[in-house]
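Enquirer: Sequence and predicted model, in that order:
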Amino acid sequence: MSTAGDAGDVFPEVIETERLRLERCSREHVSARALYDAASDRNPTIDEETEYLPWSPLDTLAGAEERLAEFERQWDERERAEWVVRPRGDEPGAGEFAGTAGLICRWDRDLALPAIWLRKPFWGRGYSGERADALLAVAFDRLDVGVAAVPIHGDNERSRRAVERYVDRHGGRYEGLLRNHAGRYDEPADHHRFSVSREEWRAADGARTPVRYPDDE
């Protein structure tokens, strides 16, 4: 199993799948203004996009700067890797800021938690599953974590269906509904929990989407 001491050297700065490019979410790759425009009330669909997420829209440009700095700190301290999601190739909106994807590392539990925020214009394209393929590859191939777990808000049926599809494809399972497992703002929330183990993922290797790490080439 990898440890927190060596993970920072393993998080890939850039990940590419067939249709997506994931770039480290830092001030080198995205400006505070771009994050603020996408993750604040300047985005007319932000409330719908974040309805079931554990964070609230940004209030200020300074808040966007602070969020990027926090992502950089978490990366450097091996707590969490966060990437900007951009369509690539001939995809509609190629190169645009489509959202973010994260991988939270719980080293003491041999556990990784994939996460995503996707902007509404990019819904319905299957990007969540393709992003999940990439993050599972990082978790199991790069970090050698034992289990990846995906918690879904109990009322979020859209995401639940998407997660069911890719977890099943990778040999994982639905573990059940955890009542008052987490909170959104100040309110408790139920979570559906899905998981995939490293062994299950490797056994289902025919289901994987090819993943590239351009900086390694």
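Expert: That came in fine, so what should we check first?
Enquirer: contacts, neighbours, all on C-alpha from now
Expert: Fine.
Enquirer: Which SSE is immediately downstream of the longest helix seen in the chain?
Expert: In the chain, with assignment by DSSP state H, the single longest helix is helix 61-76. Later in the chain than helix 61-76, the nearest helix or strand by DSSP states H and E is strand 80-87.
Enquirer: Counting by contacts, list what the very next helix or strand once past that following strand packs against.
Expert: Of the helices and strands lying after strand 80-87 in sequence (DSSP H and E), the nearest is strand 99-106. Packing contacts for strand 99-106, counted by 3 or more CA pairs under 8 Å, 6 or more residues apart in numbering; DSSP states H and E, involve strand 80-87, strand 111-118.
Enquirer: Which residues does the very next helix or strand once past the last one contact?
Expert: This points to strand 111-118. Using DSSP H and E, the helix or strand that follows strand 111-118 in sequence is helix 127-137. The contact list for helix 127-137 (CA atoms under 8 Å, 6 or more residues apart in numbering) reads 15-17, 20, 101, 103, 114, 116, 118, 148, 162-163, 165-166, 208-209, 211.
Enquirer: what angle separates helix 127-137 from strand 99-106?
Expert: Angle, helix 127-137 to strand 99-106, by axes from the mean of the first three to the mean of the last three CA atoms, to 10 degrees: 30 degrees.
Enquirer: putting a second one here so we can go through both:
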Amino acid sequence: MPVFPVEMESERLRYERLHQDEFDPYELYTHVQEGAPGIDEITEYVTWNSYSHPKAAFEWVEQCGTEFENGENATYVIRPKDGEHANEFAGLAGIHPDWDRQLATLGTWLRKPFWRRGYSGERAARFLKLAFDRLDLQIVTVTHDPENTNSRQAIEKYVERFGGHKEGQIRNELVIDGEPRDSVRYSIARQEWEQNCRGEQE
């Protein structure tokens, strides 16, 4: 049995591991290639750039599959379960444990048609349950670029909901387009989550 679940669900979303045995990298490439709808806004505050050729998608999917099998990191494809966009590729979500420090970092990005639907918070709730219940970790962290207002609003909402804290701004934490950038970091502890989830666990 793998460390991470192969599939998960939340109220409106399904999460499928990003793995070469089950996922066609061309589906990823379609949405992250240069010139794809909304790609410039999607990549404005992240550490990766749009893909100039499909080989990059194949390499990324293979890397994620290997990390999943080795119990290092887990990256999931996000798909709505119902509605007009049912089963569409909505984006990716990842959990990156540091086993020695009993800590995990969450990350996600969504295609523009899936912004402002509350999916980020729903995904966070599911991944917190994964981190604390299945992976037995103690702390979950998440960061955003100081200028990324959309991420800040989404993160602040679910961090407050689960009793977490803003830790502060970390200078030159990331490199985006070859330039160092600050990040704002938040954390949620297992005890805070347990005290505040109030039946939100599936």
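Expert: Sure, I can see it. All figures in this text were calculated on a predicted structure; none of them were measured in a lab.
Enquirer: Could you get me the TM-score between them?
Expert: Remark: TM-score between the superposed chains equals 0.95 [TM-score structural alignment, normalised by the length of structure 2]; 202 aligned residues with a CA RMSD of 1.3 Å.
Enquirer: which one of the helices and strands packed on strand 99-106 of structure 1 is the most hemmed in?
Expert: Ranked by mean neighbour count under mean count of other CA atoms under 10 Å, these are led by strand 80-87, which reaches a mean of 24.
Enquirer: picking up where we left off before, buried among the contacts of helix 127-137 of structure 1? Need that as a selection in PyMOL.
Expert: A single PyMOL command selects the buried members of the contacts of helix 127-137 of structure 1 (16 or more other CA atoms under 10 Å):
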select buried, resi 15+16+17+20+101+103+114+116+118+148+163+166+208+209+211
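Enquirer: Check the burial of whatever residue of structure 1 lines up with Leu128 of structure 2 by counting its neighbours.
Expert: Matched by TM-score structural alignment, Leu128 of structure 2 corresponds to Leu136 in structure 1. By other CA atoms under 10 Å, 25 other residues sit near Leu136 of structure 1.
Enquirer: on that earlier part again, among the helices and strands packed on strand 99-106 of structure 1, which is nearest Leu58 of structure 1?
Expert: Closest approach to Leu58 of structure 1 among these is made by strand 111-118 (13.7 Å; CA to CA).
Enquirer: Tell me which residues are up against the closest one.
Expert: Around strand 111-118 of structure 1, the neighbours that count as contacts under CA under 8 Å, 6+ apart are 49-50, 53, 98-106, 128, 132, 135-136, 139, 145-150.
Enquirer: hmm, 6 Å instead?
Expert: Strand 111-118 of structure 1 is touched from outside by 98-106, 145, 147-150, with contacts defined as CA atoms under 6 Å, 6 or more residues apart in numbering.
Enquirer: Give the aligned range of that strand in structure 2.
Expert: Strand 111-118 of structure 1 covers residues 103-110 of structure 2 once aligned (TM-score structural alignment).
Enquirer: how big's the offset between the matching stretch and structure 1?
Expert: Mean deviation of stretch 103-110 of structure 2 relative to structure 1 after superposition (mean CA distance after the TM-score superposition for structure 1): 0.6 Å.
Enquirer: just to revisit the earlier point, which other helices and strands contact the longest helix of structure 1?
Expert: Contact here means 3 or more CA pairs under 6 Å, 6 or more residues apart in numbering; DSSP states H and E; on that basis helix 61-76 of structure 1 packs against helix 32-39.
Enquirer: how close does the next helix or strand after the helix it packs on sit to structure 2?
Expert: Later in the chain than helix 32-39 of structure 1, the nearest helix or strand by DSSP H and E is helix 46-49. On superposition with structure 2, the mean distance recorded for helix 46-49 of structure 1 (mean CA distance after the TM-score superposition for structure 1) is 0.8 Å.
Enquirer: Just tell me the aligned range of helix 46-49 of structure 1 in structure 2.
Expert: Against structure 2, helix 46-49 of structure 1 falls on residues 39-42 (TM-score structural alignment).
Enquirer: Can you tell me, leaving aside adjacent residues, what's nearest to Arg88 of structure 1?
Expert: Leaving aside its chain neighbours, Arg88 of structure 1 sits nearest to Ala94 (4.6 Å; criterion: CA to CA, 6 or more residues apart in numbering).
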